[in-house]
Every structure is written in structure tokens, then in C-alpha cells.
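Undergrad: one predicted model, sequence on top.
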Amino acid sequence: MTRFAIFDGHNDLLSRLWFEGDTSGESFFTGRKGDISLAACRAGGFAGGFFAIWVPGEPQDAPDPMATLRAFPPVDTAKAHRITMEQAAILIRMAANHPDAFRLCRSVAEIETARAEGAIAAILHVEGCEGIGAGLDELHVLHAAGLRSLGPVWSRDNIFGHGVPFNFPASPDTGPGLTDAGKRLVAECDRLGVLLDLAHLNEAGFWDVAKVSGKPLVSTHSAAHALCTATRNLTDRQLDAMAETGGLCGLNFGVGFLREDGVKNPDMPVEQMIRHLDHLIARLGETGVALGSDFDGTTIPGWMKSAADLPLLTAAMERAGYGTALIERLCWGNWMDLLRRTIG
């Protein structure tokens, strides 16, 4: 067993399984290649996290369409609705077929029970709401199925708002924010107890959420713009606003958001992640920072071959002088505290 249990703010397993045609998610349990599998999670202490639904644009024949594009056109609504439901069904089947190993959780109590019983605790998350219409009917269906977290946009525009593109070096202030439909979505998520994820919103959208929502401001997988001037990262002004609401940032493991040069080069030392953690803690406090790996959705450091290597990160935290209590908060406790205040 690893020393620290980890609750992770973001992974893209569901879209990867969908790309691979694994509609049951069975390969997760039988040793799939990739950042996360049951074996890798157990080896590394990955005990739960946010499992994201993500609808790809065109072409669909490659799992990393970001390899050649920085700006993304809108996706077809009917296609997005279909793929959203197909990926949600994968997670539901995984939990139904392997309840001893994998649980779909709707509350912190269910997460803690899953951890105590040795099962991975999964929060169903939607990353970009192209599969949800302006009337929000799909939101209510997904909520009934277990949805407890969503990002109104991915890094492209939709009916709810404007996503921040993948640019470097650049400001996240890239255009308009939420639409009227987006503001209605935010208000309804507050009412339902669905966490709002700011990770792919541009800066105007961030401030719109801050005005409309009464909940803590949260980014499930981002890093510090002061250390890496990628548009996907959060400025100090944004971090300070998050701190004022008791919000939280999960540290993204993507090297393109961590390296000072913004390059997706996996040759990056673990100490660069510690620098970002130090900066985030300085702005958000020790209770406002957690982990948000983006496993199976980005280029992670070369020394981290999979979730099995998460102890290398916690060992680096210890070398940096982080005490056991702080590491436990960063790895698990801060997400639990935040979720108690958002989903219950």
C-alpha cells in the first residue's frame, strides 16, 4: 500500500475508452495501457476522482486532436448529445459490473465509504456542455444518473460561453464570457448541488461565474499563470478571488501548463510541480490546493509513467518540506472539504 490516498480532480479515461470502442470499460480492470487502470491506481494510491465526459471535435480518429490545433470550432449538437450519453453509460456500466472495485459516488459520504471498502470513488463530470441544451433537460437527466460536476465549456465556444484557447504565451482574457444560457446553467447547478469547474473558461467567463454563483470558485485541473503563461492557467487575480470564496485549484500535471516555456515536452523535473504547488498555496492557502492530474488527457512528465508513480510526487512534497498533514490535505482532504460545500 502507498502512504497517501489520492483523490484526483480530473481524468479523461471515459473519452479514451470511448475512442477505443470499450463500451463496458472492462479494459480498465484488465490492465489497459494508459495513465490509469485499476492496477496502476491501486499501486499509486489513486483512490478516487472526477471522471470526465468529453466530446471530441473533428477528426475523431485520434485521441489527441489537440496535437495540431489550438482553436477549435463548435461541435454538432446531435453528435455531442449522443457521445455524452455513450460516455456516461461507460461509467455507469463500470460501476455496475465491478461494485467491489469501482463506485459511482454522489456525495462525500459515498466517497468515504468507497475508500473504506477498497473501491475507487468516481465523480461523474462533464467537460464542456455541448451535449446539454439551453432548456437544461439533459442536465437534469444526467444529474439523476449521478452527475455532480461540470465545466460549462471546454476550450471552444458553445451556447453557454466561450472557452479559453490553448495559447502560449498569452493572457486568459481572450473574449466574451458566459451567455445568458450559461448564466442560467450556473444558477441551476448551484440549485442542484453540481460543482462548477472553471478550468476551460476564459477570464471573462470566470468573472461571470463569480458574479452568478454563490458557491466556491473551483478549477479542477489548472496551474499558475505566473509561472507558465499559458491561457489555460489562472492569474494571481483569479487565484485571489478563488481564495475569497473558499475555492480550490487542482494542480494540472500537463507539462505544457507547468513548464516555463509552455512546451509539451515530458522532460520536466518534479520540482517544477512543487514550484506551482508553492505558488498556489501562497495565493489560496493550504486548504485551497489539491491535485487535478488530467491523466489520459494530456502529456504528463516522463518520470510519471502512470498513476502508479504518484508516490514520486508525494515523495517530492516531503523533500520540499511539506509535512504529513499538508500532504494528506493536498492529496485527499481538501477535495473532501470542498465537495462537502458543493455537492454535499
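TA: Ah, there it is. Numbers count the residues shown, from 1 in each chain.
Undergrad: going by C-alpha atoms from here, please, whenever you check contacts or count neighbours.
TA: Noted.
Undergrad: name the element residue 144 belongs to?
TA: Using DSSP states H and E, residue 144 sits in helix 137-145.
Undergrad: which strands and helices lie in contact with that helix?
TA: With contacts defined as 3 or more C-alpha pairs under 8 Å, 6 or more residues apart in numbering; DSSP states H and E, helix 137-145 has no helix or strand neighbours.
Undergrad: and the angle for the next helix or strand after it with helix 137-145?
TA: Reading on from helix 137-145 to the C-terminus, the next helix or strand found by DSSP H and E is strand 147-151. Interaxial angle, strand 147-151 versus helix 137-145 (axes from the mean of the first three to the mean of the last three C-alpha atoms, to 10 degrees): 140 degrees.
Undergrad: would you mind measuring from the closest residue in space to residue 18 that isn't next to it in sequence to residue 192?
TA: Nearest residue to residue 18, sequence neighbours excluded (C-alpha to C-alpha, 6 or more residues apart in numbering): residue 87, at 6.5 Å. With the distance defined as C-alpha to C-alpha, to the nearest Å, residue 87 ends up 22 Å from residue 192.
Undergrad: who has more neighbours out of the two?
TA: Taking neighbours as other C-alpha atoms under 10 Å, residue 87 and residue 192 compare with residue 87 leading, 27 against 14.
Undergrad: one step back: in the helix holding residue 144, what's buried?
TA: For helix 137-145, burial by neighbour count (16 or more other C-alpha atoms under 10 Å) applies to 138, 139, 140, 142, 143.
Undergrad: closest to residue 19 among the residues you listed?
TA: Checking those against residue 19 with C-alpha to C-alpha, the nearest one is residue 142 at 21.1 Å.
Undergrad: so how far is residue 17 from the closest one?
TA: Residue 142 is 19 Å from residue 17, by C-alpha to C-alpha.
Undergrad: hold the first one in mind and look at this next one:
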Amino acid sequence: MPDNVLKGRGAQKNVHNRFAENEHEVLDDYLNFCEAEGEEADKNNTKYLEVFPKTFVNKVDSPDVGMMYSANPYQGCEHGCVYCYARNSHEYWGYGAGLDFERNILYKKNAPKLLEEKITSKNWQGKTIVFSGNTDCYQPLERKLEITRKCLEVMFKWKHPTGIITKNSLILRDLDILKEMAKFNTITVNISITSLSEDTRRLLEPRTATIKQRLKAVETLSENGIPVRVMMAPIIPSLNSHEILPLVKTVAELGARDVAYTMVRLNGQVAEIFKDWAHKTIPDRAERILNQIAECHGGKLNDSNWGRRMRGEGTIAQQVKDTMAIAKNKYLSQRTMPVLDRSHFIQLKDPQLRMF
């Protein structure tokens, strides 16, 4: 890796917040603790700040993301995935989408309380809530604070349908709760695995769990009756697009029930961050990869059109789609993800139904 690369970080620079007139300066007296995951980060230590939201469960308006409601215990993410679409959301908190997104993590300790208030409110009907619709609910800070675990305890208490998206093997810490939730068919887990190569993982996702650990999570969860879908998201031309068949084969052998994918799209400030990262970390391939990404989105690095933005268009996107279809037909043809059961939640919530 070139000497000018910040080790343990995805973004290689900060970018100015488009919505702020002034740069944001972080004070050093924020909480500064956390057992590191993945690669060791640069010497500019991550800072942690508690925030106090009034709501926790979010309605998802995007029609092509596969969820109606999401919940995010953390804002910003120390995993440092350079392609992450959620980087842009950090600007609404007064930070930049680049290194700020990885170095300044906001956490919501009141999330379990807000969650229980929401799902027990009068008109709530128990629609599935997905944890990590924006940033990873099992990022490194979760090891210390256990906010996600406390939220899962609330969800299990009320037998509420729950989805999880993560790329951290820390999820296995909560296997005890997940196993109980699976008995009521109220849990599905989505494990993000973008590559089988550790070299690629270190470049793209420097502080995430290793590929070996994530594959172990797929296997362990599956062995314990917890439905697992693997997310190959995103697929990046000339970087991991050649791994579709071997990746699907591997996770199918470990018990995954499905594999989903998205084509990379570099929305908002992510385009500038990704271009800078590519030229610093893979300079010999940078322009080819960027050009192929643009080819998938009508000549641009991003496409915001519903439906098309996740799959792309053109020859490369079609090749990816066809290869994924072949892989799923070959290795996952007899498997499906379950429809989660909310009848247990409805019965618990309605005192009259409890009598039956």
C-alpha cells in the first residue's frame, strides 16, 4: 500500500460540509474509548458524542431499499467503508462525509426507551423494523455500549418482527437473543460480504470484521436456525465483480438462504471521497474502475432514479445481473427467506387478544 495512505481509514481526506458555512472542529474531551475492530486506525483518535433524539424509528420513503422502517443506534461509522452512501447523512449533523464520518461517532443511549415507546404506541401495527438502515448497528462502539443488544431485548420482549444488517461478527455476541427470536419467526439477518479477499476487504472496509469472521457468522447463525441473507453490496466493476460465483457458492455452503446485491453508486460527496481513495490506494486501476462505474450509470458516478440506481444499466450491469442469476439458480434455487410473523406482537399488545 502506498506510503501516503491513511491506514485503517476508508476515506483519505475530509470534505467540507455542503450545508455549513464554517468548518466543524471537534473538541478532545468527548468520550474516547473503544476496542478496535479490523485494521488499526490512524493516530487521529475516534471521538464519541452522545446525542438525545426525540424519535428513533424512521419511516423509509425510498421504494427500492426493501424496508419500511429503520432504526440506527449510531450515526457515523468507524468501519470506514469508502463507498458508503450513508456518509452524506453525517453532514446533517454538522460534520463532513469524509474522515469526519469515521472519526466522529454519535450514539443514542436512549434508543431502547424510544423504541419501546414507539412499538407500544396506540396505532403501531408491528411492521418489521430493520436495524442499520443507515450505519452499522454492530460497529466497534457497540461492544462497549450494547445499545443494539438492549434494543433487541425490547424487540424480543414484544415478539416484534426484526431485521438486522451488519458486516460485523459482533452479532454473534447476541446469539442467545437471536435464537429465541427465531423460535417465533421474528428475526432475519443480513450479513454484508463484498469480497472473499482479505486484501480487497482491507482496502474497501478497513475496520470491519475479517472475511473469515463474517463467514463464520453466516455459518453460526444458520446452524442456529436464524435466517441469513448475504448482501454483496456494492459490486464494483473490476474490483469485486469477478467474485460473484465463488462468493455465492461459499455462503450457500455455509447455510445462507439468499444473496442480494447492489451496483456501486457514488452519491453526493461519496464520489469525491471514492475518487481520491482510488487514486491513492489503487492508482494503476483507478481510472478504469471509475470509468466502468460511470458506464453503469449513464456516464455519471451516481444515478438517483428509483429502481435503476441499485442495479445500474448497460453492458456491465447486465453482465453482473446475469451472473448473479446464474449463481443463485445454481447454489440457492431451493431456498427462500421467511416472511416474518407479527401475530405474536399483535396478541401481546392487545389485551383482549391475549385471552384467546
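TA: Now that the structure is in, tell me what you want to look at. For clarity, every value in this text was computed on a predicted model and none was experimentally measured.
Undergrad: how close are the two chains, by TM-score?
TA: Aligned and superposed, the two chains score 0.45 in TM-score terms (TM-score structural alignment, normalised by the length of the first structure); 214 aligned residues with a C-alpha RMSD of 5.1 Å.
Undergrad: hang on, the earlier thing: need the contact list for the residue nearest to residue 18 of the first structure.
TA: With contacts defined as C-alpha atoms under 8 Å, 6 or more residues apart in numbering, residue 87 of the first structure is in contact with 14, 15, 18, 23, 53.
Undergrad: and which of these is nearest residue 41 of the first structure?
TA: Here the nearest of these to residue 41 of the first structure, counting by C-alpha to C-alpha, is residue 14; it sits at 15.3 Å.
Undergrad: I'd guessed that closest one sits against residue 52; true?
TA: Yes: judged on C-alpha atoms under 8 Å, residue 14 of the first structure makes contact with residue 52 at a distance of 6.5 Å.
Undergrad: these two: which has the busier surroundings?
TA: Using other C-alpha under 10 Å, the more surrounded residue of residue 14 of the first structure and residue 52 is residue 52, with 29 against 25.
Undergrad: confirm that the more buried one lies within a strand, as I assumed.
TA: Yes: assessed with DSSP: H, G, I helix; E, B strand; the rest coil, residue 52 of the first structure lies in a strand.
Undergrad: quick check: closest non-adjacent residue to it.
TA: Closest to residue 52 of the first structure by C-alpha to C-alpha, 6+ apart is residue 125, at 4.6 Å.
Undergrad: the one you found: which element?
TA: Using DSSP H and E, residue 125 of the first structure falls in strand 120-127.
Undergrad: got it, and residue 289 of the second structure?
TA: Under the criterion of DSSP H and E, residue 289 of the second structure resides in helix 286-295.
Undergrad: same question, residue 234 of the second structure
TA: Counting by DSSP H and E, residue 234 of the second structure is found in strand 228-235.
Undergrad: one more: residue 208 of the first structure?
TA: Using DSSP H and E, residue 208 of the first structure sits within helix 203-212.
Undergrad: now the longest helix along the first structure against strand 147-151, angle please.
TA: Secondary structure assigned by DSSP state H gives helix 77-97 as the longest helix of the first structure. Angle of helix 77-97 of the first structure versus strand 147-151, following the same axes, to 10 degrees, is 140 degrees.
Undergrad: which element follows helix 77-97 of the first structure toward the C-terminus?
TA: strand 102-104.
Undergrad: which other helices and strands does that next one contact?
TA: Using 3+ C-alpha pairs under 8 Å, 6+ apart, strand 102-104 of the first structure is in contact with helix 77-97, strand 120-127.
Undergrad: so what does the shortest one touch, helix or strand wise?
TA: This points to strand 120-127 of the first structure. Here strand 120-127 of the first structure touches strand 46-53, strand 102-104, helix 108-116, strand 147-151, going by 3+ C-alpha pairs under 8 Å, 6+ apart.
Undergrad: in the helix or strand immediately after the last one in the chain, what counts as buried?
TA: Going back to what we said before, that points to strand 147-151 of the first structure. Next helix or strand after strand 147-151 of the first structure toward the C-terminus (DSSP H and E): helix 180-192. Residues of helix 180-192 of the first structure classed as buried: 181, 182, 183, 184, 185, 186, 187, 188, 189, 190 (neighbour count, 16+ other C-alpha under 10 Å).
Undergrad: now the element after the longest helix seen in the second structure, going C-ward?
TA: If you go by DSSP H, the second structure has its longest helix at helix 315-331. Sequence order places helix 343-349 as the next helix or strand after helix 315-331 of the second structure, per DSSP H and E.
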